[in-house]
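S.K.: return a 3D structure for these sequence lines:
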Amino acid sequence: MSIAAINVRNQFRGVVKEIIEGPVVSEVDVLTPSGLIVTSVITTRSVKELGLQVGRDVVALVKSTEVSIATL
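M.R.: From the prediction side, this is the model:
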């Protein structure tokens, strides 16, 4: 399956900046070319299967059914 075959409109190219690995889930920070950081929480098993490591080029795929906003 290619990335083009995935029905996700929000795709951000970037580089893995940091991985905080836990026993079950891990946080992966992706630094985009514009300087924004996209953080994903995925299973640690997926981190290993994808071969993720700091400095690797990746695409962050964002699909959300809800975005909440609160005033300050």
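
S.K.: going forward, measure contacts between C-alpha atoms and count neighbours the same way
M.R.: OK.

S.K.: ok, and the closest non-adjacent residue to Val62?
M.R.: Once flanking residues are discounted, Val62 sits nearest to Asn10: 5.2 Å by C-alpha to C-alpha, 6 or more residues apart in numbering.

S.K.: equivalent analysis for Glu27, please.
M.R.: Closest to Glu27 by C-alpha to C-alpha, 6+ apart is Val41, at 4.6 Å.

S.K.: also this sequence, please, to line up against the first:
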Amino acid sequence: MKISARNVLEGTVKEVKKGATTSHVLIDVKGLTVTSSITNEAVDELGLKAGSKVKTIIKSSDVMVAVE
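M.R.: Presented below is the predicted three-dimensional model:
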């Protein structure tokens, strides 16, 4: 797989929570949880389930930081 995004993190699926049309996929990345919202169809096509090894790809134009 070749991709232009530079924020690629390897992880393991912890849980897949399916909704009516969208799933929330919880992924363990070095002890931190990353959550991705994708279609149920994509979950099925990728065969995602707890224990699946995946790559999370984060592409964003902004990262905001706030303090109180």
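
S.K.: TM-score for these two?
M.R.: Put the two chains on top of each other and the TM-score (TM-score structural alignment, normalised by the length of structure 2) is 0.90; 68 aligned residues with a C-alpha RMSD of 1.0 Å.

S.K.: how about Thr22 of structure 2, what's its match in structure 1?
M.R.: Residue correspondence to structure 1 (TM-score structural alignment): Thr22 of structure 2 is matched to Val25.

S.K.: about what we covered before: now do the same contact list for the residue nearest to Val62 of structure 1.
M.R.: The contact partners of Asn10 of structure 1, taken as C-alpha atoms under 8 Å, 6 or more residues apart in numbering, are Leu61, Val62, Lys63.

S.K.: now structure 2: which of those residues match?
M.R.: Contacts conserved in structure 2 for the contacts of Asn10 of structure 1, counting by both residues aligned by TM-score structural alignment, their matches' C-alpha atoms under 8 Å: Leu61, Val62, Lys63.

S.K.: trace Ser4 of structure 2 over to structure 1, please.
M.R.: That one, Ser4 of structure 2, aligns with Asn7 by TM-score structural alignment.
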